[in-house]
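Asker: with the sequence up front, the predicted model follows.
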Amino acid sequence: MTAPRPLIRLDKWLWQARFFKTRSLSARLIAAGHVRVNGVKVGKPAQQVGPGDALTLVQGDQIRVVRVLAVGTRRGPAFEAQTLYDDMTPARDSVPNAPGFDGKGRPTKKDRRSLDLTRRPPLE
C-alpha cells in the first residue's frame, strides 16, 4: 500500500511558506475568495493542500502562481520556506517610474496621457 499524501490547511501553508506575515491575514484573504487551488476558487481557510497542488493568489498588486512541493513542519527562515514551493509566476516587465520625465520639470499633459495608456488595469 502507498502512504497517503501529506496534507495541511491552506492558511497554515501560506503562512509557513512566508507569503503572509500572519496566519489570520492569510485566512482573511482566503475567506475573501482571492485564492484558487488547482483553478477552483476557495472560500475556506481549512481547505487541505498537498504536494502537486497549484495555487493562484493575489499578493499586493501581483498575481502569484505557485506549485506546492512539500508540506512544512514549521515556519522557518526564508531559505527553508522557499523549498516548499515552485514559483511559476511569469516575469513582469519593469515599467520605468516616470518615462516622460527627463529632469526638465513636470510631464506635459500629452506625456501623462501616454503614461496612462501604458498602465495596466486594476486586478479584479
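Answerer: Received, thanks.
Asker: every contact and neighbour count from this point should use C-alpha atoms.
Answerer: Noted.
Asker: what are the ranges of the helices in the protein?
Answerer: Applying DSSP state H to the chain gives helices spanning 10-16, 23-31, 78-81, 109-118.
Asker: presented hereafter is structure B, for comparison with structure A:
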Amino acid sequence: MRLDRWLWHARFFKSRSLATRFIEKSRCRIDGRVVDKPHATVAPGMVLTFALGPRVRVVRIVALGERRGPAPEARALYDEIDGD
C-alpha cells in the first residue's frame, strides 16, 4: 500500500492530499530509511517514524486496512512505539 494512503487510513491526516504534501516536505522514515515519495510502499511489520506537531511518532504497521474507518478501526492498524 502507498504510504500516503496508509497515513490517511490510519487517521494521521484528514485528507490524502495533506498526507502527500507532508511526506514530500517532511522527513519520514520507513525502517530507518528517509523517504520523500508518497508512493513509497508500506507493509505490516514496517516501522514508520515522523514528526507530527510537537512530537515524534514511531509506529509499527500492524495492518493495511481496506477503508478509512472510524478512529477505533484506524488505531488497530498500528502499534505505538515510544516516541519523543
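Answerer: Looks like it came in fine. Just so you know, these numbers come straight off a predicted model, no measurement behind them.
Asker: TM-score of the superposition?
Answerer: Scored by TM-score structural alignment, normalised by the length of the second structure, the superposition of the two chains gives a TM-score of 0.95; 84 aligned residues with a CA RMSD of 1.1 Å.
Asker: re earlier: quick check: which of the helices of the first structure is buried the most?
Answerer: Ranked by average neighbour count under the criterion mean count of other CA atoms under 10 Å, the helices of the first structure are headed by helix 10-16 at a mean of 24.
Asker: against the second structure, where does it fall?
Answerer: Structural correspondence for helix 10-16 of the first structure: residues 3-9 of the second structure, per TM-score structural alignment.
Asker: which non-adjacent residue is nearest Gly76 of the first structure?
Answerer: Spatial nearest neighbour of Gly76 of the first structure, chain neighbours left out: Gln16 (7.2 Å); criterion: CA to CA, 6 or more residues apart in numbering.
Asker: quick one on the thing from earlier: the match of helix 10-16 of the first structure vs the first structure, average offset?
Answerer: Its aligned residues in the first structure lie a mean 0.2 Å from stretch 3-9 of the second structure after superposition (mean CA distance after the TM-score superposition for the first structure).
Asker: list of residues touching that stretch?
Answerer: 13-16, 19-20, 23, 38-42, 64-65, 67-69, 74 (CA atoms under 8 Å, 6 or more residues apart in numbering).
Asker: nice, that's everything, thank you.
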